[in-house]
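Novice: Sequence first, then the predicted structure, then my questions.
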Amino acid sequence: MGRHESRVDDYERSGRLLDDIEGAYATRTGDLVDGGPLTDFEETVTLAASPDPGSDYPPPGHGYPRRD
């Protein structure tokens, strides 16, 4: 049987994604993340990795990723 990722696994992965987006932003702009404009990709990853408080998790139609 495959292993199911836990909420902790998801939280840690989301943290790594957000750290990497900050690094990409700093590389692209030469500045730390300061509320400046994000690319469409940066915005999509940011919103996916840190959904609005109170939103359904996982979103309707999606489950936790599985590693088989």
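Specialist: Perfect, I can see it now.
Novice: use CA for all of it now, contacts and neighbours both
Specialist: Fine.
Novice: Could you identify the longest helix within this protein?
Specialist: Criterion DSSP state H: the longest helix present in the chain is helix 7-29.
Novice: Buried ones in it, by neighbour count?
Specialist: For helix 7-29, burial by neighbour count (16 or more other Cα atoms under 10 Å) applies to 14, 17-18, 21-23, 25.
Novice: Identify, from the residues you listed, the entry nearest to R67.
Specialist: S14 (16.7 Å; Cα to Cα).
Novice: another structure for you, compare them:
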Amino acid sequence: MQLLTTQTNQASCLQTTAFKGLQAGAWIHLEEVPSTFAHHEGLLLCQVSQWEWVMWIPEHGEHLLKIKI
């Protein structure tokens, strides 16, 4: 599973069960970071679709995580 990020300012949170292994409050390692200063880990906030999560990345802010299989 590859984890990619795309910047977003807002998103609404929906409950889905696409990836039962992922859950809000979990820290995950990012293969790609959105900027040079961003950390390589992000905190999952909520799932917005089957393949997307809103996350917070230290030194960067809120991002939309897109899961690519």
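Specialist: Sure thing, it's come through. Note that the coordinates shown come from a computational prediction; the quantities given were computed from them, not determined experimentally.
Novice: quick one: TM-score?
Specialist: After superposition, the two chains reach a TM-score (TM-score structural alignment, normalised by the length of structure 1) of 0.21; 33 aligned residues with a Cα RMSD of 4.3 Å.
Novice: coming back round to it: now do the helix or strand that the longest helix of structure 1 is followed by: which elements does it pack against?
Specialist: Going down the chain from helix 7-29 of structure 1, the next helix or strand is helix 40-49, by DSSP states H and E. Where contact means 3 or more Cα pairs under 8 Å, 6 or more residues apart in numbering; DSSP states H and E, helix 40-49 of structure 1 is packed against helix 7-29.
Novice: now the helix it packs on against helix 40-49, angle please.
Specialist: Here the directions of helix 7-29 of structure 1 and helix 40-49 differ by 160 degrees (axes from the mean of the first three to the mean of the last three Cα atoms, to 10 degrees).
Novice: circling back: which elements pack onto the longest helix of structure 1?
Specialist: Under the contact definition 3+ Cα pairs under 8 Å, 6+ apart, helix 7-29 of structure 1 sits against helix 40-49.
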